[in-house]
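> only geometry, no sequence info:
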């Protein structure tokens, strides 16, 4: 108890008491008034110690009285008691009012110097804000430079509140289709993990889910630069696609139909020689289910497949198993391919 009282008194001395600590200190003062001898002795010991370093310290003594000492006083328990002849309840009012004034002053100082405006940093154009689509839906948004973005399910895009004149950079985790018609001379730069896509006035699709085995970029119009660090992986024109295998960094290119690029926006899912594991991942995102492959060899199986998002999931999986010569088990939200 003595250690706690000492802590509270030193906090009061430094004007650092919180409201709860002030209330606790007053409860001990009331104990002094009630004649608690052990509490009185504890307070006397504490003040003897404090007095060595602070001879002018104003305090409440072991009898619950407010004592004002001068720098020349040698006794921490001088007979010069403030309003000592007044009733004790009036003394308590004086102490309480003094503490309240000190506490309110502290609050004013804190608010002046550490206001919410100063303490919480306002978003700047260099700080990205997140736009997140729901797990089984897709969304559309317009960027500050008039670029239109269609965001596929379970995707996250980070963008600044406003692009600067010389910088248009965003970050994508997932899949999105971009239609950029901006007159800005600054290129649109999309960061997808280790891969960076750079474009001017272009229309293109990026599929860069972190857990997929491949990252793919497909161009509908304009020129697209794909880089990894300082290495140029390729430049795409309209109707071209580039894929990067995340396991071995192998790069493959092929021609694609513009109608099939980002056909997911209309609910049509189309795949040409894609890894089965990536197709399964899309099905999980579209329907919000879990699908397990019983054999790890299935993961690298390449499949051409298509389905529409309004098809029942069981039928989609049954059709997929039919063309991969596998079997389906499970129901509701949990399935396994054998």
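Now that the structure is in, tell me what you want to look at. Small disclaimer: the values here were computed from a predicted structure and weren't measured. Residues are numbered from 1 along each chain as shown.

> When you work out contacts or count neighbours from here on, use the C-alpha atoms and nothing else.
OK.

> Tell me where the longest strand sits in this structure.
Looking only at the chain and at elements set by DSSP state E, the strand with the highest residue count is strand 168-180.

> I'd like the next helix or strand past it.
With elements assigned by DSSP states H and E, the helix or strand that comes after strand 168-180 is strand 188-192.

> Contacts made by the helix or strand following that next one with the rest, please.
Beyond strand 188-192 in the direction of the C-terminus, DSSP H and E gives the next helix or strand as strand 195-199. Applying C-alpha atoms under 8 Å, 6 or more residues apart in numbering, the external contacts of strand 195-199 come out as 187-191, 222-229.

> Which one (most neighbours) among those?
Within the contacts of strand 195-199, neighbour counts (other C-alpha atoms under 10 Å) peak at residue 224, which reaches 26 neighbours.

> buried residues in the longest helix seen in the chain?
Taking residue count as the measure and DSSP state H as the definition, the longest helix of the chain comes out as helix 88-113. Of the residues in helix 88-113, those with enough neighbours to count as buried (16 or more other C-alpha atoms under 10 Å) are 91, 92, 95, 99, 102, 103, 106.

> Tabulate the residues you listed (CSV), appending distance to residue 243.
CSV is the format used below for these (distance: C-alpha to C-alpha, whole Å):
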residue, distance to residue 243
91, 82
92, 79
95, 76
99, 70
102, 68
103, 65
106, 62
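
> farthest-separated two in the residues you listed?
The span of the buried residues of helix 88-113, defined through C-alpha to C-alpha, is set by 91 and 106 at 22.9 Å.

> Tell me how far residue 126 lies from residue 161.
8 Å (C-alpha to C-alpha, to the nearest Å).

> follow-up on the earlier one: what's the longest strand of the chain in contact with?
Residues outside strand 168-180 that contact it (C-alpha under 8 Å, 6+ apart) are 146-160, 163, 186-193, 200-210, 262.

> Specify the next element, helix or strand, located C-terminal of the longest helix of the chain.
In the C-terminal direction from helix 88-113 (assignment by DSSP H and E), the next one is helix 116-119.

> C-terminal to that following helix, what's the next element?
Scanning the chain past helix 116-119 towards its C-terminal end, the next helix or strand to appear is strand 128-132 (assignment: DSSP H and E).

> The following helix or strand past that next one packs against which elements?
Toward the C-terminal end, the helix or strand that comes next after strand 128-132 (DSSP H and E) is strand 139-142. Contact partners of strand 139-142 among helices and strands, from 3 or more C-alpha pairs under 8 Å, 6 or more residues apart in numbering; DSSP states H and E: strand 148-151.

> Against that first model, consider the following:
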């Protein structure tokens, strides 16, 4: 199935058409071809993902030119740091990017529509991928690698419920008296309108909820285990074997969106699971005693898997080999 630009609203199509003559010279041959295919409605899902990865890169002149051309603003740069956008620009870039990535077919519907259908839709990402989706109530969701979100075609009038496998950051559209519920195995996260991150990969025992804005109630098998506010986090190990609540920096609640991989008192086993998804590689820990070792550390994703594993093995006094497409730690 082709992922065509006909899914987009007409104003965005017009913007993309106007961009064509001015921006193609900024792209290498591959990106130029992808952009042409997108405009011609012949772009596949995989090609679209590749094009979006290019657009969302830091220091991307194409993105800056898009903003400057259609919003009459200028991008400024702080020496030695990443580029920042004034609020109006940031909003404009977000509008363009959000419309480009996994935009729901049709206009977002109002939350709480009586007689809503139970028909489910699924959005998922593969390893080494991330994704964005706007739900029927205009809630925004950013999916991390190898994650899946299941949600109804239309939310009903009393509850907005979705199911998450993996990791995602939610910016929930406020709706009075219509709670938004995220189910992750036995854990339910309940909100009215807020922004927070949930990490709940099936291969990992621990589920972590971190709040960036607002308040969040966390339940385990219908039992409330935490009430979180901005800058707070709770980690729950399966069957309530361990529950830990702590303060976190707001900017770190979804650090993965900026390419930062943080691990706080996590086992080597859980860290390896995460790295395998982030880089789409095979990793084996051939040392039973090492798997349960807990460490606190962090890596920039752009370091690459080899460098990250080299650092990890130094921290744990272990060794790494690469054989037949698999990294082996022992």
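Looks like it arrived, so ask away. None of the values given here were measured: they were computed from a predicted structure.

> before we move on, back to that, where in the second structure does the longest strand of the first structure align, residue-wise?
Against the second structure, the aligned range for strand 168-180 of the first structure is residues 160-172 (TM-score structural alignment).

> now stretch 136-153 of the first structure
Stretch 136-153 of the first structure lines up with residues 128-145 of the second structure when matched by TM-score structural alignment.

> try stretch 305-316 of the first structure
Counting by TM-score structural alignment, stretch 305-316 of the first structure pairs with residues 297-308 of the second structure.

> what's the matching stretch in contact with?
Applying C-alpha under 8 Å, 6+ apart, the external contacts of stretch 297-308 of the second structure come out as 259, 260, 261, 262, 263, 264, 275, 279.

> The second one: neighbouring residues, count only.
Summarising burial for residue 260 of the second structure: neighbours were counted as other C-alpha under 10 Å, giving 15.

> again with the third one
The criterion is other C-alpha under 10 Å. On that basis, residue 261 of the second structure has 19 neighbouring residues.

> do the fourth one as well
The criterion is other C-alpha under 10 Å. On that basis, residue 262 of the second structure has 18 neighbouring residues.

> With the last one instead?
With neighbours defined by other C-alpha under 10 Å, the count for residue 279 of the second structure comes to 15.

> What lines up with it in the first structure?
Under TM-score structural alignment, residue 279 of the second structure pairs with residue 287 in the first structure.

> Am I right that residue 232 of the first structure is in contact with residue 226?
Yes - in this structure, residue 232 of the first structure sits in contact with residue 226. The criterion is C-alpha atoms under 8 Å, and the distance is 6.3 Å.

> ok, now which ones touch the aligned residue in the first structure for residue 117 of the second structure?
Counting by TM-score structural alignment, residue 117 of the second structure lines up with residue 125 in the first structure. With contacts defined as C-alpha under 8 Å, 6+ apart, the neighbours of residue 125 of the first structure are 160, 161, 162, 163, 164.

> For those residues, which ChimeraX command selects only the ones that are buried?
The command below creates a ChimeraX selection of those among these that count as buried (16+ other C-alpha under 10 Å):
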select :160,161,162,163
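
> Quickly name whichever of the contacts of residue 125 of the first structure is closest to residue 243 of the first structure.
The shortest distance between residue 243 of the first structure and any of the contacts of residue 125 of the first structure, using C-alpha to C-alpha, involves residue 160 and amounts to 27.5 Å.

> Grab the nearest non-local neighbour of the closest one.
Leaving out its chain neighbours, the residue that sits closest to residue 160 of the first structure by C-alpha to C-alpha, 6 or more residues apart in numbering is residue 128, at 4.3 Å.

> so who does the one you found touch?
For residue 128 of the first structure, the residues meeting the contact criterion (C-alpha under 8 Å, 6+ apart) are 158, 159, 160, 161.

> ok, it to residue 178 of the first structure distance?
In this structure, residue 128 of the first structure and residue 178 of the first structure are 18 Å apart, going by C-alpha to C-alpha.

> State the pair within the contacts of strand 195-199 of the first structure that is farthest apart.
In the contacts of strand 195-199 of the first structure, the most distant members under the criterion C-alpha to C-alpha are 222 and 229, with 22.2 Å between them.

> Which parts of the helix or strand containing residue 320 of the first structure count as buried, going by neighbours?
Per DSSP H and E, residue 320 of the first structure falls inside helix 313-324. Buried residues in helix 313-324 of the first structure, defined by neighbour count with 16+ other C-alpha under 10 Å: 313, 314, 316, 317, 318, 319, 320.

> and these as CSV, adding distance to residue 33 of the first structure?
Rendered in CSV, the data for those read as follows (distance: C-alpha to C-alpha, whole Å):
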residue, distance to residue 33 of the first structure
313, 77
314, 79
316, 82
317, 81
318, 84
319, 86
320, 84
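
> And residue 195 of the first structure, what's its match in the second structure?
Following TM-score structural alignment, the counterpart assigned to residue 195 of the first structure within the second structure is residue 187.

> same check, this time on residue 275 of the first structure
Taking TM-score structural alignment, residue 275 of the first structure has residue 267 as its aligned residue in the second structure.

> Just list the residues touching the closest residue to that match other than its chain neighbours, thanks.
Spatial nearest neighbour of residue 267 of the second structure, chain neighbours left out: residue 294 (4.2 Å); criterion: C-alpha to C-alpha, 6+ apart. For residue 294 of the second structure, the set of contacting residues under the criterion of C-alpha under 8 Å, 6+ apart consists of 265, 266, 267, 268.

> out of these, who's nearest residue 247 of the second structure?
Where those are concerned, and distances follow C-alpha to C-alpha, residue 247 of the second structure has its nearest neighbour in residue 265, at 14.1 Å.

> which SSE is that closest one in?
Assigning secondary structure by DSSP H and E places residue 265 of the second structure in strand 260-267.
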